[in-house]
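> Below are the sequence and a predicted model; questions follow.
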Amino acid sequence: MLVYPNFDPVAVSLGPLHVRWYGLMYLVGFCSAWLLGRYRAGRPGSGWTPEAVDDLITYSVLGVVVGGRVGYELFYDLPGLVADPLSFFKVWQGGMSFHGGILGMSVVTWLLGRKTGKGFWGIADFLVPLVPLGILAGRIGNFINGELWGKPGNVPWAMVFPDPRAGDVPRHPSQLYEAGLEGAALFVILWLYSAKKRKYGAVSGAFCLWYGIFRFVAEFVRVPDPQLGYLAFGWLTMGQLLSLPVIALGAWLLWLRPAPTPGAGG
């Protein structure tokens, strides 16, 4: 068994202002996406300029934050939102949904696709390889917060988390599993897959397919949100249920969808 490091979730305190590690992880994620995007834009024939990447990341921040928060409240805590509508704005208490962030980013991608003439999938295929490092940073933020811990386990790397709800029981560090799968492994897959020219929408399909699979698998060792528990068949979580249509969309984009012509509304 390993000893949980007992991080202070507050990285820096400046009087009444508290800068939390979780927020800094979001900053790391967006900065890494910006740097990678500018690098990709510099490749010959990319069809992107550094200025276009700046706009993309700026709008993406809005889509991820708003979409992630809306998704969490709708998918994971709707009764709490109905009881206290102002809880939506209490972001310092946590509560972000990656699936909600996908929906928020989809809106941003659609708007930018129309504005630039690149089409939805033209924007999405450029964007999705930039996302996994942000996921990795976010999961490390979850680990620092000591939240979203896993089920009890007797593996050598199990650890006791400080949250009283976790009890004095060694548990799987499921946050790190997700960081490795949804973050590091997905980044490598997408970066290599997108290095060659692919069918319009295929890179987005690879993202949906592999993210959905990795999230579905990781949820088997992650304790579900206490306000929801298991939702189907006594073992499926909300994260798994939301991942199923993402997997299906990825499979459709990769294998079933006809190849559209770039610039023709893809």
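Cool, the structure landed.
> For the rest of this, base every contact and every neighbour count on C-alpha atoms.
Fine.
> which stretches of the stretch 51-200 of the chain form helices?
For the stretch 51-200 of the chain, the helices defined by DSSP state H, counting those that start in this stretch cover 78-83, 98-116, 120-127, 132-145, 174-178, 186-193.
> and these as JSON lines, adding mean neighbour count and distance to Leu256?
As requested, the helices of the stretch 51-200 of the chain are arranged in JSON lines below (neighbours: other C-alpha atoms under 10 Å; distance: least, C-alpha to C-alpha, whole Å):
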{"stretch": "helix 78-83", "mean neighbour count": "13", "distance to Leu256": "35"}
{"stretch": "helix 98-116", "mean neighbour count": "19", "distance to Leu256": "21"}
{"stretch": "helix 120-127", "mean neighbour count": "23", "distance to Leu256": "15"}
{"stretch": "helix 132-145", "mean neighbour count": "24", "distance to Leu256": "25"}
{"stretch": "helix 174-178", "mean neighbour count": "23", "distance to Leu256": "28"}
{"stretch": "helix 186-193", "mean neighbour count": "18", "distance to Leu256": "18"}
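> what's the spacing between Pro85 and Gly101?
Separation of Pro85 from Gly101 (C-alpha to C-alpha, to the nearest Å): 20 Å.
> Let me know which of the helices of the stretch 51-200 of the chain is the nearest to Gly229.
helix 78-83 (14.2 Å; C-alpha to C-alpha).
> Where do the strands of this structure begin and end?
For the chain, applying DSSP state E gives strands covering 10-14, 17-20.
> Stretch 20-34: which residues count as buried?
Residues of stretch 20-34 classed as buried by neighbour count (16 or more other C-alpha atoms under 10 Å): 20-30, 32-34.
> again but with stretch 5-14, I slipped
Here stretch 5-14 shows Pro9 as buried, counting by 16+ other C-alpha under 10 Å.
> Quick check: end-to-end length of it?
24 Å.
> before we move on, what about stretch 233-240?
So stretch 233-240: terminal residues 12 Å apart, C-alpha to C-alpha.
> Give me the buried positions along it.
Leu236, Thr237, Met238, Gly239, Gln240.
> Identify the farthest-apart pair in those.
Largest pairwise distance in the buried residues of stretch 233-240, by C-alpha to C-alpha, is 8.2 Å, between Leu236 and Gly239.
> try this one next to it:
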Amino acid sequence: MSSLHDIDPIAVSLPFWPHGIHWYGLMYVLAFAAAWWLGQRRLRAGRLPGIDENAYGDLLFYGMLGVLLGGRVGYVLFYDLPAFLADPLMLFNVRGGGMSFHGGLLGVMAAGWWWCRKHRMHWFDVMDFVAPLVPLGLGFGRIGNWIGGELWGRVTDSPLGVVFTRALPPEYANLPVEQLRVLHAQGVLDPFARYPSQLLQALLEGLVMFAVLWWFSAKPRPRFAVSGMFALLYGVFRIVAEFFRQPDAQYGYLAFGWLTMGMVLSLPLVALGLVFLWRSHTAPTLAKEGA
């Protein structure tokens, strides 16, 4: 039997703010807090020579802006372009949701480039430093998706199936949760159960990728190596997850009955990851052993 997703997306209700504080927003706070703490550890270990805590604080701030702006712009361009062309102001409708990892990645890369110009550092040295700090944030973000009951998986009759109330057909969508609980207990909602793909992504893109990258970068690596490993792992893990995740409604399956936009956007990351790892064999190493 499936389980019913019945989680309040609001973490804290506030009398002066009708929307309250959502779990999804708190996940962003946790993501940036984790990046700050992990980055400080790497900084003290000499993994970014010549950079002090103030400069790193600027880098993290630029990265935050890159995630938020790039994520929103990327979502609009990659997944909702017709709506944007019809109403450009929808770009600022953040309450309506819509963030893209690939857009956020481009935003972080642009922010890193801007910071590197100021500090006269090689862009890839900084990207190699930042890469291990990202996966935990991705994991927190997917947990936020799970709590919010969004970005659900494909329909399944597996015991792992979860009935997401936001994914139910119209005849059930507006029923009170108490009635949905009764229908679920009766097995009426089981045909609408879906894979909890958000948790799969939290596991792969968050915990597993963090463990591998943190271990891989524990030893100073040549330039391009850590960035290449990040791109390769994310691309592969995202493609795997896409086989369980419901494709975006505006695109559906692009080809073959299984190819999704998420896969298309991730394939270049796999290719770039392999190229960067190959280039790292002849590249210098910024931080030496014992730094």
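Yes, it's here. All values derive from a computational prediction rather than experimental measurement.
> what TM-score do we get after superposing?
After superposition, the two chains reach a TM-score (TM-score structural alignment, normalised by the length of the first structure) of 0.93; 263 aligned residues with a C-alpha RMSD of 1.7 Å.
> Looking at the buried residues of stretch 20-34 of the first structure, which one is closest to Ala195 of the first structure?
Nearest to Ala195 of the first structure among the buried residues of stretch 20-34 of the first structure, with distances taken as C-alpha to C-alpha, is Ala33, at 16.4 Å.
> Show me what the closest one aligns to in the second structure.
Alignment note (TM-score structural alignment): Ala33 of the first structure maps to Ala35 of the second structure.
> Check the gap between the closest residue to that match other than its chain neighbours and Val126 of the second structure for me.
With C-alpha to C-alpha, 6 or more residues apart in numbering as the criterion, Ala35 of the second structure has its nearest non-adjacent residue at 5.0 Å, and that residue is Leu133. Using C-alpha to C-alpha, one gets 12 Å for the distance from Leu133 of the second structure to Val126 of the second structure.
> what's the answer for Val134 of the second structure, then?
Taking C-alpha to C-alpha, one finds Val134 of the second structure at 13 Å from Val126 of the second structure.
> before we move on, what about Ile143 of the second structure?
From Ile143 of the second structure to Val126 of the second structure the distance is 27 Å (C-alpha to C-alpha).
> Same question for Ser227 of the second structure.
9 Å.
> what does Thr165 of the second structure give?
42 Å.
> Same question for Leu14 of the second structure.
40 Å.
> So what does Phe243 of the second structure match up with in the first structure?
Aligned partner of Phe243 of the second structure by TM-score structural alignment: Phe220.
> What residues does Leu199 of the second structure make contact with?
Applying C-alpha atoms under 8 Å, 6 or more residues apart in numbering, we find Leu199 of the second structure in contact with Arg142, Ile143, Trp146.
> ok, so of those residues, who is nearest Pro222 of the second structure?
Arg142 (30.6 Å).
> does Phe140 of the second structure really touch Tyr28, like I thought?
Yes. In this structure Phe140 of the second structure lies within contact range of Tyr28 using C-alpha atoms under 8 Å: 7.2 Å.
> quick one: the aligned residue in the second structure for Val203 of the first structure from Tyr28 of the second structure, how far?
With TM-score structural alignment as the criterion, Val203 of the first structure lines up with Val226 in the second structure. Separation of Val226 of the second structure from Tyr28 of the second structure (C-alpha to C-alpha) stands at 23 Å.
> What of Val177 of the second structure?
Distance from Val177 of the second structure to Tyr28 of the second structure, by C-alpha to C-alpha: 28 Å.
> about what we covered before: take the helices of the stretch 51-200 of the first structure and lay them out in TSV including distance to Val61 of the first structure.
Shown next, in TSV, are these (distance: least, C-alpha to C-alpha, whole Å):
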stretch	distance to Val61 of the first structure
helix 78-83	23
helix 98-116	9
helix 120-127	12
helix 132-145	11
helix 174-178	21
helix 186-193	19
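> Which one, of the ones you listed, ends up nearest to Asn6 of the first structure?
helix 132-145 (7.8 Å).
> report the angle between the axes of the closest one and helix 98-116?
150 degrees (axes from the mean of the first three to the mean of the last three C-alpha atoms, to 10 degrees).
> start and end residues in the second structure for helix 132-145 of the first structure, please.
The aligned range for helix 132-145 of the first structure in the second structure is 135-148, by TM-score structural alignment.
> Average offset of that stretch relative to the first structure?
With mean C-alpha distance after the TM-score superposition for the first structure, stretch 135-148 of the second structure departs from the first structure by a mean of 0.4 Å once superposed.
> Pull the contacting residues for the match of Ala33 of the first structure.
Contacts of Ala35 of the second structure (C-alpha under 8 Å, 6+ apart): Leu60, Leu133, Val134, Leu136, Gly137.
> swap in Phe207 of the first structure?
Contacts of Phe207 of the first structure by C-alpha under 8 Å, 6+ apart are Val128, Pro129, Leu186, Leu190, Gly250.
> The last one matches what in the second structure?
Mapped onto the second structure by TM-score structural alignment, Gly250 of the first structure lines up with Gly273.
> Not counting residues beside it along the chain, what's closest to its match?
Gly228 (3.9 Å).
> Nearest residue to Met263 of the second structure in space, ignoring adjacent ones along the chain?
Among residues not flanking Met263 of the second structure along the chain, Ile239 sits closest, at 5.1 Å (C-alpha to C-alpha, 6+ apart).
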